[in-house]
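Engineer: quick one: sequence plus predicted model below, questions after.
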Amino acid sequence: MKRIKPDYYARTQWKRRMAAWMSTALLAASLTGFAGEAEAAQPHSSYWYPNTLLEWSPSKDKDARFNRGTVKLEDERIQGSKVNGNAKEEVKVLSIASMYPSTSGAPSQGSEKFHTYTFSNWQYIDKLVMWGGSAGEGLIVPPSSDVIDAAHKNGVPVFGTVFLPQTEHGGKIQWLHDLLKQREDGSFPVADKLIEVATYYGFDGWFINQETQGGTPEDAAKMAEFLTYLQQHQAPGMEVIWYDSMIEEGPVKWQGALTDKNEMFFQKGNQRVSDNMFIDFRWQFKDEKNGQYDYITPFLNSPAKAAELGRSPYDLYAGIDVEAKGYEGRFNWPVLFPDGKKATTSLGIYRPDWAYNSSETHEEYMNKEQIFWAGPGMNPANTSQPAGTDPLAWRGIAHDVVAKTVLTDSEFVTHFNTGNGHLFAVDGKVVRSRDWSNRSLQDILPTWRWIAETDGKGEALKPGFDFGKSYYGGSSLQVAGAVNKGSSTHLKLYKANIPVEATTEVSLVYADNAKDAKVKIGLAFSDAPERYEFFEPGQWTATGANQDWKQGSVKLNKYKGRTIAGISLQFESAADQADYRANIGRLAVTQVNDKAKKPHAVTDLKVIENDFRDGIYGDARLSWEAPKQKEDVLYYQVYRVHPDGKHELMGMTGNTVYYVPEMKRSLKEEATKMVVIPVNRHYQQGKAASASFDWPEYPKPTAAFKADKTLIAPGETVQFTDLSSEVTESWSWSFPGGQPASSTDQHPKVTYPEEGTYEVTLTAKNSVGEDRIQKKLITVTREAENGVGNLALGKSASASSFVNEKEAPPFAVDGNAATKWCAVGDGPHWLTVDLGAEHKVSEFVIKHAEAGGEPAAFNTRAFSIQVSSDGKEWKDAVSIKDNTQGISSHAIELTSARYVRLQIEKATQGGDTAARIYDVEVLGLK
């Protein structure tokens, strides 16, 4: 997406974040694959080029079943009353967000990582585009299954991305032509595949972003025909979103408005070409000083242009770019949302995942997320700013947009589960004590975050999510602070439109640290949505594994025929308490007479694939059939049974396939049992089914080690680090010429007093056997008394290829960690350094993508380092198969060489094939 230089806005607003690495076309989404793990069975979200998409079919793709969404789009979504008088009811919001840090390597069903982009402010957006695609990985990216589930649960349609990048970011005009190929009958094979993918995976359409330069009028006409074909052949409910880029003459020329030049991609006569258009960011700008450009006027004319075409102005989304600065940027709100008038168009937000990407911790992310959506005051009902505030400053999406809700059914249950955690609890019992994330499991979270009001002395209790205590899932709602006798905190939580029947009841599960405090359930009804009535259960009963939660309910039969419009909680105390805390583990509206059946066991449960590492780590793909009785199953819980009988939750899914990430073998167990339990919509467990897999024979160790340096002066000390396999139980080292001459420590330090070249021997042992490795490794010479230097600094470098002159080979040996050599394409890639003369080399240091500020997903995975005296005959000095580090050091036996070659076999941790090397150091004697 193109930026221009603004006149009165901060210039950095339009720069891409991490511009140093954007030239490799990282406009994408995914998690790092962890090198060295058992992950042959790990399913990943799909990505393709146009031609490779044509080869795809679900029957040939073993990951396809794992990538299917299981939640249908909730179509009963209402706006209801608004809590902020500034908000405009007609406005819709389109979010274009990268849900992962890169296109490749995105796990299909969550991960073992807590700090992930668990977006949850669905109430403010109407459509989500999962942004992704890059020249080095793939251009066509469907949303992952967990994103589909979370969006659909909240009534938000979700779209995949077709991204054709600019040529400076690796784009090729051939890819455009591949996309637009037609059969003799006029049909478009890639369009047919796009429809097939969306139908099979269960999402709602595609966002088409064509930014590759070099298009012709014929290309533009064919693109409009391609979009029309999608409209005419896609399944009911699917949509196409077009980005304001290409114009009717063919080139890419961003308009910042709906104009005569781009209307052909929006509407043609009675034919809808695209359902929405995302308008480029420049709509905000006008050169008031020199009059060189005016994008505001054409933008303000866009509603009239839309009406002329028979379309709503709210099918247009005026884009704002928050990728680089988030809410610290400045935006022309008065043009888009004029006071006292209707909004000019709807709002499009490019990269609101800034809140996550710019945060070091999850706590920081959630704090930024709150400011981004609810405003600087973190209260969606009060986004007012002090007099004199810059009108272009951030004010929160809630200031201009009315929150929507899907709470329209007669039943609603939430455990305030955000879709990630440090633990997982089931009915108050912790069944997992390790980090996890899976957006499919996210509950419908509070509409209003946060509206906490006090009616007495003191401040209101502070609400938030607590990841240390949960009743079901990985989190709970917590309120904390001082409570005072005679005062209360009213916490408004959910907008709703729930009809009350004779059998309706509302229930609550909570835990607190006070005997004198009370928690009441507040309900507002549609005939008076601002007035809440409070209900206290007549009896609280202890519940949970440790009986440390309280459960109570209230029947609402007296309110039959009314409609619940708001749900809240009230906290009050009969005594002062300075450190009051309450955790809300479950809040529900259900029907007393609706007893969901406990599901029968699944059938045909089996391990369809697994992989092992080092004999003690293994993963597994499971599949099963839903219970034949056709019960309403909400989720399936997947457990591992340990040798002591303890059940550990591996994860949950709504699908009938699940990938269990790498598990560590318990002692020397020969087999591991996996259990699957269906769960109904009331979160009650059904009957269990089990299947097992066998472990390989318990292994003897594999000995390995490294030294922090191999070229030293007499009297220096070397730190040895054991790298033997994890099953090693004891170590025996031999250091001829060293002090000490032997050791049984795992990581010994050894001093060498005399010059010479010395061998090092390590024997790794366990109860099964032993392994021995010997290296002639340590060189001690007085030549090293003046230190070891970087022989490659500033020397001549050449490579297999490079992206442009700013990322050429010399930037890998300039000693500057902010510059790099980058090469795209399938590879293999190589970089050669001429040291100018033959030198004695002892170590190499490679600075990979992460060292330059890029995601760890782009660190080089597999590579070798070769040396040569003549540049023709090469020998391997280092061979690495599973690197994950941003900076890797490789000490070797002292070797004479003039030429050093870095041979890259796998450029990244995932499917991206672009090499990114920020520095190559060759250490040795000058």
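Structural biologist: Good, I have the coordinates.
Engineer: CA only for contacts and neighbour counts going forward, please
Structural biologist: Fine.
Engineer: quick check, central residue of this structure?
Structural biologist: Residue closest to the average C-alpha location in the chain (Cα atoms, centre = their mean): Y100, at 3.3 Å.
Engineer: distance of that residue relative to G329?
Structural biologist: 23 Å (Cα to Cα, to the nearest Å).
Engineer: likewise G110?
Structural biologist: Look at G110 and G329: by Cα to Cα, they are 32 Å apart.
Engineer: which of those two has more neighbours?
Structural biologist: G110 (28 against 20; other Cα atoms under 10 Å).
Engineer: which residues does that one contact?
Structural biologist: 146, 436-439 (Cα atoms under 8 Å, 6 or more residues apart in numbering).
Engineer: would JSON lines of the residues you listed with distance to D178, neighbour count and secondary structure be doable?
Structural biologist: Listed next are those as JSON lines, based on distance: Cα to Cα, whole Å; neighbours: other Cα atoms under 10 Å; DSSP: H, G, I helix; E, B strand; the rest coil:
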{"residue": "D146", "distance to D178": "30", "neighbour count": "29", "secondary structure": "helix"}
{"residue": "W436", "distance to D178": "40", "neighbour count": "22", "secondary structure": "strand"}
{"residue": "S437", "distance to D178": "37", "neighbour count": "25", "secondary structure": "strand"}
{"residue": "N438", "distance to D178": "35", "neighbour count": "27", "secondary structure": "coil"}
{"residue": "R439", "distance to D178": "34", "neighbour count": "26", "secondary structure": "helix"}
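Engineer: and those, which two are the farthest apart?
Structural biologist: Based on Cα to Cα, the longest span within the contacts of G110 runs between D146 and W436 and measures 13.2 Å.
Engineer: all helices of the stretch 501-650 of the chain, in order?
Structural biologist: For the stretch 501-650 of the chain, applying DSSP state H, counting those that start in this stretch gives no helices.
Engineer: the strands in it, which residues?
Structural biologist: 504-512, 517-525, 528-535, 541-543, 549-555, 563-573, 577-591, 603-613, 617-625, 633-641, 647-653 (DSSP state E, counting those that start in this stretch).
Engineer: residues of the second one that come out buried?
Structural biologist: Spelled out, that is strand 517-525. 517, 519-525 (16 or more other Cα atoms under 10 Å).
Engineer: which residues does L556 contact?
Structural biologist: By Cα under 8 Å, 6+ apart, the contact list for L556 reads 500-506.
Engineer: before we go on, here's another structure to hold up against the first:
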Amino acid sequence: MTRTPPTRRTVVVSGAAAAAALLAPATAQAAPATGAAGAAPKKRAAGTLQPYASYWFPDSLPSGTPGEGITWRSLKQWTPEGDADLAFNRSTVPLAPRFTPVPVNATARADQARISSLVSFAPTAGNPAQGAANADYYALTHWAYIDELVFWGGSSGEGIVLAPNAPVVDAAHRNGVPVLGNVFLPPIAYGGQLRWTRDLVQKGADGRFPIAEKLVRVAVDYGFDGWFLNAETGGGDAALGAQMLAFVRELKRLGEPHGLRITWYDSMTTAGSVDWQDELNERNQDFFTASDTMFVNFNWNTTKLASSAKLAQDLGRDRYELWAGIDVESNGWNTSVDWDAILGSGGEHVVSYGFYRPEWTRNQLPDGRTPGQFHAADDRFWTGESRDPAEPGGSWRAPAAVVADRSTVTALPFACSFNTGHGLKWYDGGVVRSDAAWNQLGLQDRLPGRRWVVRTTGRRPAVTLDFADAWRGGSSLLVDGTLDAPTTVELHATRLPLTAATTVELAQRVESGAVTVELGVALREPDRPGDPLAYDFLPAGTLKAGDWSEAAVRLSSLGTGTIHGLAVRLGGSGAVKWRLGALTVEDTAEQVAAPSGLKVDKASGDGEFRLSWKAATGVVRHYEVYRVLPGGGRRFLAGTCAQAAYVKGLAREQGENTVTFELRAVGESFAVSAPLTVQHPW
């Protein structure tokens, strides 16, 4: 049954204009506002060294004085040389290529509908550049179903051009997902000023578009993939519409050599007015053809999407370059959606779809929420009520049921410690190296895309990402339940080379019961969507309750070829709790070169430090900063993919005249380099 959406006027009157107009709550007022986490921007005290994610106005600034914790900046005046936080905001992880394995269920389609996701990770102002000492964070992990991530936010009181912070980009790129910054021109009712639109599309005396050039420069220097353009400030005319179109075309031309992309939001028309069409038509098609994709406003219907798809094809474009907007900010998986209008009742998808604010999975939880509660909700959103993408179901048409998953696991060495990018503690080798809660999405592993496919003839145990213990990072995979038949838990879809020297190492621990563990290796993909992978199983140990242990499984008995999937099969009887802390696949031992030039660039009397170094040669996954304690112990302080780190909250230890920092480079298999140290006097 087709959903009858509210009219735009009805939505505005009802107070939900944020959703219909693609406005985050932070944009509904000119004063500093709350963001996705509901926390006001923190005051940036004089002299603080904390680096934040960047935001600007195109050129001219608002009148008056910015609110507490807010800095007004002009993008036109920005230069990389004058950007004191650039080293902390720069993503260094390249966009990984990915492949599409045979879908794990018969309803998911490859090479049809795709998914864009518009996410507000934090407030516009006061968003730390490299994570924070807090585990309550939207640690998105279901990258396998996402084709584009938009770093959503902005407000008339803070800034309307947002560059994504590096941890988000690093995590997305590791999983093959491009990330777009956001250009948001607010409605006048929410503080928007038409002069900002004119500032954006201004031409210089030389006929060039200076803000387009700056947008390209920012994306390239910061290491993200393009821009989402959202022009909602009314009052424009045909001349402004023509100028905007010329600007978009120039932005596209300038960005193409760098691989940048543009998504246009269905708001401004070529007549210069803001008039949401809820479809692709003659009033906005020129903006679509000037961009890579277009996000269609929410009040679409079956007829509008069908005609949009046809027009896209008539224009020589892929119809799946249209995102049909689905607002899930308020109701998440309870949102009423006319799925057949998007996905087609005959199995052929009509267009792609775009989720607006799926971080609802975190925000709808009560105060005091835990990382485990968030991931349970997020798994339900992306995988469905069954939490098993091989058997999706329920009224919510979860992405796993309709979109084929993708993977970037194609080269050795490969390792996963089931680290989600946040945690209650930091572990290394099963040992707690910091008791502080943390989030840093750039440290997230390439997690299994299909969570969780469990095959057994007996009772299905619970399979989760758990935060009570870990091998490294902040979490591990936990299987908790009664084993009354062999149980296979599928892990990564891969295309890894298999040689006579290939070895898989498992770090595992049994908390209760006894478990026989086998490693599953699939050497070919199934013939049809929905057919299971066929695994060869190799022994990986029989364990009783105890400490962490490591097992190495040589794959030489399997010959050579390509590994298409990895799994574990558990045997036992009765109730068990078994953890998998790490999975490593390699054919030679990884060697990691040490970085050089570690130095303390700035320090404050409040125990804040900015450090930098020169990159290590070769492949480096990330860097880790520790504090060397009196007596020789080490405490984890920070991890980053950049060549700069910020740490705070340090205090002088008894008898200490200097603080000693230790830096190590970490490789793809989590091998570490020799340490590099620097001391700084208290």
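Structural biologist: Done, it's in. Since the model is a prediction, treat every value here as computed from it, not as a measurement.
Engineer: circling back: turn the strands of the stretch 501-650 of structure 1 into TSV, including distance to V900 of structure 1.
Structural biologist: As requested, the strands of the stretch 501-650 of structure 1 are exported to TSV (distance: least, Cα to Cα, whole Å):
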stretch	distance to V900 of structure 1
strand 504-512	64
strand 517-525	70
strand 528-535	73
strand 541-543	67
strand 549-555	65
strand 563-573	67
strand 577-591	60
strand 603-613	32
strand 617-625	36
strand 633-641	48
strand 647-653	46
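Engineer: check the secondary structure at whichever residue in structure 2 pairs up with L493 of structure 1 for me.
Structural biologist: Alignment note (TM-score structural alignment): L493 of structure 1 maps to L491 of structure 2. Following DSSP: H, G, I helix; E, B strand; the rest coil, the label given to L491 of structure 2 is strand.
Engineer: give me every residue that touches L491 of structure 2.
Structural biologist: L491 of structure 2 neighbours (Cα under 8 Å, 6+ apart): 448-453, 565-568.
Engineer: structure 1: helices as residue ranges?
Structural biologist: Applying DSSP state H to structure 1 gives helices spanning 19-22, 50-54, 145-153, 173-179, 189-201, 217-233, 296-300, 302-308, 333-336, 354-357, 362-374.
Engineer: winner for burial among those?
Structural biologist: Sort the helices of structure 1 by mean neighbour count, taking mean count of other Cα atoms under 10 Å, and helix 145-153 sits at the top with a mean of 27.
Engineer: isn't R351 of structure 1 right next to M99, touching?
Structural biologist: No - counting by Cα atoms under 8 Å, R351 of structure 1 does not reach M99; the two are 9.4 Å apart.
Engineer: buried only: go through the contacts of L556 of structure 1 for me.
Structural biologist: 500-501, 503-506.
Engineer: between those residues, which sits nearest Y472 of structure 1?
Structural biologist: Once Cα to Cα is applied, the member of the buried ones among the contacts of L556 of structure 1 that ends up nearest Y472 of structure 1 is V506, at 17.8 Å.
Engineer: isn't that closest one up against Y559?
Structural biologist: No - if you go by Cα under 8 Å, V506 of structure 1 and Y559 don't touch, sitting 11.9 Å apart.
Engineer: now the terminal residues of stretch 492-509 of structure 2, how far apart.
Structural biologist: End-to-end distance of stretch 492-509 of structure 2 (Cα to Cα): 20 Å.
Engineer: circling back to that earlier point, including distance to E55 of structure 1, could the buried ones among the contacts of L556 of structure 1 go into CSV?
Structural biologist: Rendered in CSV, the data for the buried ones among the contacts of L556 of structure 1 read as follows (distance: Cα to Cα, whole Å):
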residue, distance to E55 of structure 1
V500, 52
E501, 53
T503, 54
T504, 52
E505, 53
V506, 52
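Engineer: of these, closest to A151 of structure 1?
Structural biologist: V506 (25.6 Å).
Engineer: ok, that closest one - contacts?
Structural biologist: With Cα under 8 Å, 6+ apart, V506 of structure 1 has these contacts: 553-556, 587-590.
Engineer: tell me which residue of structure 2 matches up with it.
Structural biologist: In structure 2, V506 of structure 1 lands on V504 (TM-score structural alignment).
Engineer: quick check: that match vs K214 of structure 2, distance?
Structural biologist: The gap separating V504 of structure 2 from K214 of structure 2 is 47 Å, by Cα to Cα.
Engineer: re the thing from before, to T717 of structure 1, which of the helices of structure 1 lies closest?
Structural biologist: helix 19-22 (39.2 Å).
Engineer: return the distance of the closest one from the chain's centre.
Structural biologist: Relative to the centre of its chain, helix 19-22 of structure 1 is centred 20 Å away, using Cα atoms, centre = their mean, to the nearest Å.
Engineer: do stretch 503-516 of structure 1 as well
Structural biologist: With Cα atoms, centre = their mean as the basis, stretch 503-516 of structure 1 stands 34 Å off its chain's centre.
Engineer: what comes up buried for it?
Structural biologist: 503-512.
Engineer: and the residue nearest to the centre of structure 1, what does it touch?
Structural biologist: Counting by Cα under 8 Å, 6+ apart, Y100 of structure 1 makes contact with 28-31, 106, 117.
Engineer: for these, give me JSON lines that also has distance to L711 of structure 1.
Structural biologist: Output for the contacts of Y100 of structure 1, formatted as JSON lines (distance: Cα to Cα, whole Å):
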{"residue": "A28", "distance to L711 of structure 1": "43"}
{"residue": "A29", "distance to L711 of structure 1": "43"}
{"residue": "S30", "distance to L711 of structure 1": "41"}
{"residue": "L31", "distance to L711 of structure 1": "38"}
{"residue": "A106", "distance to L711 of structure 1": "42"}
{"residue": "Y117", "distance to L711 of structure 1": "45"}
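Engineer: so A271 of structure 2 sits against Q243, correct?
Structural biologist: No - counting by Cα under 8 Å, A271 of structure 2 does not reach Q243; the two are 10.5 Å apart.
Engineer: what residue in structure 2 is paired with L407 of structure 1?
Structural biologist: In structure 2, L407 of structure 1 lands on V409 (TM-score structural alignment).
Engineer: its match - nearest residue in space that isn't next to it in sequence?
Structural biologist: Of all residues not flanking V409 of structure 2 in the chain, T494 sits nearest, at 5.0 Å (Cα to Cα, 6 or more residues apart in numbering).
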